[in-house]
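Peer 1: structure for this input, please:
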Amino acid sequence: MSIQLELDGPIARITLARPEALNAFTYQAYGELADAVIQANAAPRVSVIVIKGTGRAFSTGGDLKQINDAFLANDRQRIAEVTQLFATNSLRAFTSLESSPKTIVGAINGTCEAGGVGLLLCTDLSVAVRSAVFRVPEGLVGLADPFIPARLPARVGIAAAKRLLLTAERIDADSALEMGLVNEVCEAEDFDRRVEELVADLLEISPATRHLYKRVVNVAQLPFDADIMLRGNMGADAQEGVAAFAARKKPDWPSARSS
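Peer 2: Next up is the predicted model:
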């Protein structure tokens, strides 16, 4: 299992457990995440869900090896199938988080990139270790993410969102805090304690009130458009970008040659 769920009284702890792959999500793992959130939602005693990675990363997003394997097969039907599975399962995972009646805490224990940032944006509150770094690198490999552009501008402002989306700039935890991407940054030795203190603070507040406040805040969110992933990730730039990433070379974008 890539996703582990532990029910601990009023707390559900979801652990991203692929440290050898920097907790990258296969399409199966996105499905497992959705299942874990739905299971936690159904637990009547659970009031707070904490999501944390293992190893040195929170998550680096979608598993590019799984995507590249589909391209290498040179099978258009398989590429469409894998892209559809990523779109469907990631949409299900992120929607389950935002619609959850529980309060979601992101414990950002390390590198947070691509779909990891998307996951962070679907949490309600977050604590990041100071050594964490953040990046939206999909454009470097010609892929398109439908979730981050729909949530990032409201969190950090349009100017900062465009900077992160269009340049794939890597930022540190203090910069993420300054722009409002995370709620708190702390040293590694204080990280677990601060996460637990935040959870304890949440548990002092009425669960019903937290749920209603979350509903009111989230009602203004833009809908996710999973078709963006389908259009972008089946294009020639995606095939070139992912192959170049696997070969550790610079991509030669087909869309630049045709423009």
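Peer 1: rest of the way, CA atoms for contacts and neighbours
Peer 2: Fine.
Peer 1: surely residue 241 is in contact with residue 142?
Peer 2: Yes. Counting by CA atoms under 8 Å, residue 142 is a contact partner of residue 241 at 5.0 Å.
Peer 1: so which strand or helix has residue 112?
Peer 2: strand 111-113 (DSSP states H and E).
Peer 1: ok, and what's touching that strand?
Peer 2: Strand 111-113 has contacts (CA atoms under 8 Å, 6 or more residues apart in numbering) with 56-61, 132-137.
Peer 1: now the other sequence, so there's something to compare against:
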Amino acid sequence: MFETVKYEVANGVAWITLNRPDKLNAFTEQLNKEVQQSIKQASGDKEVRCLVITGEGRAFCSGQDLQGVNEDMDHGEVLRRFYNPMVLELHKCKKPVIAAVNGVAAGAGMSLALACDFRLLSDKASFLEAFIHVGLVPDAGNLYFLPKLIGHAKAMELAVLGEKVNAQEAKELGLATKVIPMEKWQDEITAFAERLASMPTAAIAIIKKNLKASWESTLEESLERDAQGQRLAGLTLDHKEGVSAFMQKRRPVFQGK
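Peer 2: Prediction:
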């Protein structure tokens, strides 16, 4: 179905693997489109309760494939046609999304990771705001997500200085949920993803929605949104199961309904 992306579903998890390892999974128009399409497919699949985005080979994503860049191209139009739709598809996904950053995430590859809900890094991974090194500015939502994660001042440092951030530094900055040794990589990524896939999916969707809205809301608006969201969560089967399991002193078995 896809040529530049591997897509598979197992145990409630959709695995989306950028698959241009010989080019360090650098973005092309086709890869942009197929990442967008695969996210949309996973979002609409009732069997999927968590998404993992990762890279084939030794890189997560090295950013734009510079072989496709020429001096006559309109960079803004490229963003509008290919990158922005991909990021917006990811941003509107109601299910938890993990960036499994197995290697370098540079330029728009870093932007892709920033747009995810969780970033699990291998101990060989790194982030790089590569844009400044070719006289460009961070794009694909990079400067929207980055300061929300690490604050304005540190985001300015990364974007302007363009210095590589290794996995441990990313963890200290708050960019990484956890750092995983490569020898345990697949087992720990799978365990984390399947844990999310077994949780109350509807509640997670409401948490994501309310967190995003909180940045541009008053306290009163946030309190009302809490009430609306809690009403919806209270009507789910997972809420009933959670209460029942608590009363019976057993582990709940959530169905994502």
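Peer 1: what about the contacts of strand 111-113 of the first structure, which are in strands?
Peer 2: Among those, DSSP state E puts 57-59, 133-135 in strands.
Peer 1: and the strands in the stretch 51-200 of the first structure?
Peer 2: Remark: strands assigned in the stretch 51-200 of the first structure by DSSP state E, counting those that start in this stretch are 57-59, 103-108, 111-113, 125-129, 133-135, 171-172, 184-186.
Peer 1: returning to that earlier point: so which of the ones in strands among the contacts of strand 111-113 of the first structure comes closest to residue 1 of the first structure?
Peer 2: Of all these, residue 1 of the first structure sits closest to residue 59, with 15.5 Å by CA to CA.
Peer 1: what lines up with the closest one in the second structure?
Peer 2: For residue 59 of the first structure, the aligned position in the second structure is residue 61, judged by TM-score structural alignment.
Peer 1: surely its match and residue 110 touch.
Peer 2: Yes. The pair residue 61 of the second structure and residue 110 passes the contact test of CA under 8 Å, sitting 7.5 Å apart.
Peer 1: looking at those two, which is more packed in?
Peer 2: Using other CA atoms under 10 Å as the criterion, residue 61 of the second structure and residue 110 rank with residue 61 on top: 33 against 28.
Peer 1: next up, the contacts around the more buried one.
Peer 2: Shown in contact with residue 61 of the second structure (CA under 8 Å, 6+ apart): 18, 24-27, 55, 103-106, 108-110.
Peer 1: residue 120 of the second structure: which of those residues is nearest?
Peer 2: residue 103 (10.8 Å).
Peer 1: for that closest one, which residues are in contact?
Peer 2: Counted by CA under 8 Å, 6+ apart, residue 103 of the second structure has contacts 55, 58-61, 121-122, 124-126.
Peer 1: what do we get in the first structure for it?
Peer 2: With TM-score structural alignment as the criterion, residue 103 of the second structure matches residue 110.
Peer 1: quick one: that match and residue 36 of the first structure, what's the gap?
Peer 2: 21 Å (CA to CA, to the nearest Å).
Peer 1: the stretch 1-150 of the second structure: helices as residue ranges?
Peer 2: Along the stretch 1-150 of the second structure, the segments classed as helices by DSSP state H, counting those that start in this stretch run 29-44, 75-78, 84-91, 108-114, 142-150.
Peer 1: can you report how many residues neighbour the residue lying closest to residue 114 of the second structure once chain neighbours are set aside?
Peer 2: Distance criterion CA to CA, 6 or more residues apart in numbering; nearest residue to residue 114 of the second structure, sequence neighbours excluded, is residue 145 at 6.1 Å. By the criterion of other CA under 10 Å, residue 145 of the second structure has 18 neighbours.
Peer 1: could you do residue 229 of the second structure as well?
Peer 2: 18.
Peer 1: which SSE is it in?
Peer 2: Using DSSP H and E, residue 229 of the second structure maps to helix 219-234.
Peer 1: what range does that helix cover in the first structure?
Peer 2: Counting by TM-score structural alignment, helix 219-234 of the second structure has no counterpart in the first structure.
Peer 1: and that helix, what other elements does it pack with?
Peer 2: Helices and strands touching helix 219-234 of the second structure, by 3 or more CA pairs under 8 Å, 6 or more residues apart in numbering; DSSP states H and E, are helix 201-214.
Peer 1: ok, 10 Å please
Peer 2: Applying 3 or more CA pairs under 10 Å, 6 or more residues apart in numbering; DSSP states H and E, we find helix 219-234 of the second structure packed against helix 201-214, helix 237-247.
Peer 1: nearest to residue 96 of the second structure, out of those helices?
Peer 2: Counting by CA to CA, residue 96 of the second structure lies closest to helix 201-214 out of those; the figure is 7.1 Å.
Peer 1: what's in contact with the closest one?
Peer 2: 48-50, 91-96, 117, 196, 217, 221-223, 225-226, 228-230, 232-234, 236-239, 254-257 (CA atoms under 10 Å, 6 or more residues apart in numbering).
Peer 1: quick check: buried residues in that helix?
Peer 2: Of the residues in helix 201-214 of the second structure, 201-210 count as buried by neighbour count, 16 or more other CA atoms under 10 Å.
Peer 1: put together TSV for the contacts of strand 111-113 of the first structure, with distance to residue 8 of the first structure on each row.
Peer 2: Listed next are the contacts of strand 111-113 of the first structure as TSV, based on distance: CA to CA, whole Å:
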residue	distance to residue 8 of the first structure
56	24
57	24
58	21
59	23
60	27
61	27
132	26
133	29
134	29
135	32
136	33
137	35
